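# have a look at this prediction, sequence included:
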Amino acid sequence: MGRTAISHEYQDIIKASAGRNPVEAIDVETQVMERVERLGLARTHPGAWKGKLRQPTALFSLLMVFLLLSVTAYAAAEYIQIRNSRGEVKVQYMEPEPVQQTGHLVNNKLRQQMEAKTLAFAKPGELIGYYVKEDAAKEAAEALKFVHKEQRLTAYADFSAEIRRTGAPMLPEAPEGYSFQNGTVEPDFPYNSPMMQQELYLGTLNELRTQAEQATGGQQLFMKSVPWTSPISVSASYAKDGGFLGISAHMMHGGDMRVWQGAEEQANKITVAGTDVIVNTMGIGSDKQHNYLTWYNEKYDAYFTVTSYGDKTLSEEKLLKLVAELLQ
């Protein structure tokens, strides 16, 4: 799948931790890596994942990882574009450039230790804001960090209730006769200074800083559960007769999407129920092809992905039929 970046009109690339920005130098920042890590997939050798594609969530999770990754620069060449009703480009396929790892990817042992302790403290589904005493001199957007403990919901009633709570796009229970296996809803949370100006986050930072100033002894980590209602993504996995289906939506929150299309990939745009849908074809192995469909939903300001994989896959025609149903 093409690698994707999301940009916001007010983003400062130096301080942003999601690597989302319309200017040329886009770092793969800490916040993006945190979200990738929460999916439970390590960054490995390019061929390391190929032997795991038969696992129920492996390929779908891999596609989600690609969805959340950013790269350091983008080329001027334009491929497919998807616009909203105002004529603004929301999704654009582009020629990729190599990922250049930066200092943001350097392992920080203290940071890893603090995150591990915070995740151990968190309950499934909780968003935890945490503050490390050594970060006292940092600005608000850098001093207050967040981790989310994934909650993989296996009952559709619980999953749909979480969708309603957060206002995420509703995903179906049994598309094309596939049975619901599990679903997740991930929170959006501050990654730059403008977003940190919200009272909830400033209050959390001030509270934790006060605790740190008053603490005696060698305590370094201070943390608090932070309520959340705004989602960044929703995804669900389904199964049927050895085949698997994945549906996801990534909320863009006013940003735009750039999808990196490699030389081995093909993307064709067709119209389904008045919506531009991209049929993406990528090679897996020496003689296999994999199709997945993506589109932009203006109502939710979200980028959707549908993929079929496993021992039994849906034809392109059936995938398009499923997309039409999701668009209703």
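Done, it's in. All figures in this text were calculated on a predicted structure; none of them were measured in a lab. Numbering: from 1, shown residues only.
# use CA for all of it now, contacts and neighbours both
Fine.
# who's in contact with the longest helix along the chain?
Scanning the chain for the helix with the most residues, using DSSP state H, yields helix 199-214. Outside of helix 199-214, the residues that reach it under the criterion Cα atoms under 8 Å, 6 or more residues apart in numbering are 129-131, 133, 136, 140, 143-144, 196, 219-224, 226.
# and the two most separated of those residues?
196 and 219 (24.8 Å; Cα to Cα).
# so for these two, which sits in the more crowded spot?
Neighbour tally, residue 196 and residue 219, criterion other Cα atoms under 10 Å: the higher count belongs to residue 196, 20 against 10.
# dropping in the other structure now:
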Amino acid sequence: MGREGIGHEYQDIRIEAACGEQLPRIEVTGQVMARVNGLERVPKRSPLRFANKTAATLSMLILLLMITVTAYAASEYIQIRNKAGKVKVQHFAPDLKPQGVAARYKYEWKLMDFAKPGEQIAYYFRGEPLSEGTGSLLQFAYKEQRITDYSAFLEQMKRKNSPVVLPGTAGEYAFKYGTMYPRYPTKAELNSSPFYRQTLSGLIDEAKQDQKRNLFMKAVPWTEAGGVQVKYTRQGAFIDLSATLLHGGEVQVYQEPGNKPEKLKAEGRDIVYNHVDRPDIKPGFSYHYLNWYNEAQDAYYRLTTYGDRILTKEQLLKLAGELIKGGL
């Protein structure tokens, strides 16, 4: 997949494509299409919208990931609740979609050229407004790292404290590569951490001394996963499985015309099946995918099939059931 914008964990994700190893064109715009409101109750903050206007590389997702879902009957908005009755996944009608989101990608290539694979970048852009989620001038980006050895990926999931451990196989599909994405700092962490305050102060000082540039950035460590994704393959066919870690938040999915979501069950778990017709890409072009929520992990999953042999709806649901039985 090509590089795509990703915000405080998956903000502004646009996944292009209809062939090869690329996924169907699924827009998961963290700022608009799907949000995860955090426990801090920062205005509209989320791990999908999450907190920061950032850019990053994303092979799916993502991963990732909160997805454009579509026109459902006007009064029938899909919800998934936890055992306590709290709404964790909420779909909204197309006319409720927020408008006027600014482009986030004008300097993404500079961030990606600066970063090494697997690196998180803290950056300050002169003249950029405060991040709506955190109220901070310090923002974050991440450069994707594809790990092609499953044992190394398993170790990475453990090292980054992921409550989700994606398996080495998905049905008859074998592991091709895995990626992880950081959980960006919250508003409280940005305000309380001397490290982040010093990082922002240092970048602003750098900007004062160099009036010829507007973008100032620095690699910063990360220790906690915000999302996990694996691509599986079998004779030219592909399965993409991702989990977005909500960290106490909830997913808000803004529907778009063209999709036909349907709430189903697999192994006792609520599943949202999405069938998408996209004649604007190619006459007769369509695709489908599944989403579900795992309360024990507080994770939101996406399962996609594409490539030379696309699984049927029944096969996709069966695979989801097997993955859920396996702990996802």
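Looks like it arrived, so ask away. Worth saying up front: this structure is predicted, and the values here are computed from it rather than measured.
# TM-score for the pair, please.
After superposition, the two chains reach a TM-score (TM-score structural alignment, normalised by the length of the first structure) of 0.72; 287 aligned residues with a Cα RMSD of 3.8 Å.
# superpose on the second structure and give me the mean offset of whatever helix or strand comes next after the longest helix of the first structure.
Later in the chain than helix 199-214 of the first structure, the nearest helix or strand by DSSP states H and E is strand 221-226. On superposition with the second structure, the mean distance recorded for strand 221-226 of the first structure (mean Cα distance after the TM-score superposition for the first structure) is 3.5 Å.
# what's strand 221-226 of the first structure packed up against?
Applying 3 or more Cα pairs under 8 Å, 6 or more residues apart in numbering; DSSP states H and E, we find strand 221-226 of the first structure packed against strand 127-132, helix 199-214.
# the second structure: helices as residue ranges?
Along the second structure, counting by DSSP H, helices occupy 108-114, 150-159, 187-192, 194-209, 313-325.
# of all those helices, which one comes closest to residue 37 of the second structure?
Checking the helices of the second structure against residue 37 of the second structure by Cα to Cα gives helix 187-192 as the closest, at 12.6 Å.
# once aligned to the first structure, how far is the closest one on average?
Mean deviation for helix 187-192 of the second structure: 2.8 Å (mean Cα distance after the TM-score superposition for the first structure).
# hmm, who's touching that helix?
Contacts for helix 187-192 of the second structure (Cα under 8 Å, 6+ apart): 42, 51, 133-136, 196-197.
# all strands of the first structure, in order?
Secondary structure of the first structure by DSSP state E: the strands cover 3-7, 78-83, 89-94, 127-132, 144-148, 179-187, 221-226, 231-240, 243-251, 256-260, 265-272, 275-284, 288-297, 302-310.
# compare those and give me the one nearest residue 160 of the first structure.
That would be strand 179-187 among the strands of the first structure, by Cα to Cα, at 9.0 Å.
# equivalent range in the second structure for the closest one?
With TM-score structural alignment applied, strand 179-187 of the first structure matches the range 174-182 in the second structure.
# average offset of that stretch relative to the first structure?
Compared with the first structure after fitting, stretch 174-182 of the second structure deviates on average by 1.3 Å (mean Cα distance after the TM-score superposition for the first structure).
# for that stretch, the distance to its chain's centre please.
Relative to its chain's centre, stretch 174-182 of the second structure lies at 13 Å (Cα atoms, centre = their mean, to the nearest Å).
# cool, and stretch 172-180 of the second structure?
That offset, for stretch 172-180 of the second structure, works out to 17 Å (Cα atoms, centre = their mean).
# pull out the buried residues from it.
Residues of stretch 172-180 of the second structure classed as buried: 173-180 (neighbour count, 16 or more other Cα atoms under 10 Å).
# outside of it, which residues touch it?
Residues contacting stretch 172-180 of the second structure (Cα under 8 Å, 6+ apart): 144-150, 153, 157, 168-169, 225-234, 238-239.
# corresponding residue for residue 80 of the first structure in the second structure?
With TM-score structural alignment as the criterion, residue 80 of the first structure matches residue 78.
# residues in contact with its match?
By Cα under 8 Å, 6+ apart, the residues touching residue 78 of the second structure are 89-92, 263.
# will you turn the strands of the first structure into TSV that also has distance to residue 37 of the first structure?
Below are the strands of the first structure laid out as TSV (distance: least, Cα to Cα, whole Å):
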stretch	distance to residue 37 of the first structure
strand 3-7	16
strand 78-83	29
strand 89-94	25
strand 127-132	15
strand 144-148	10
strand 179-187	13
strand 221-226	20
strand 231-240	15
strand 243-251	16
strand 256-260	21
strand 265-272	25
strand 275-284	24
strand 288-297	23
strand 302-310	20
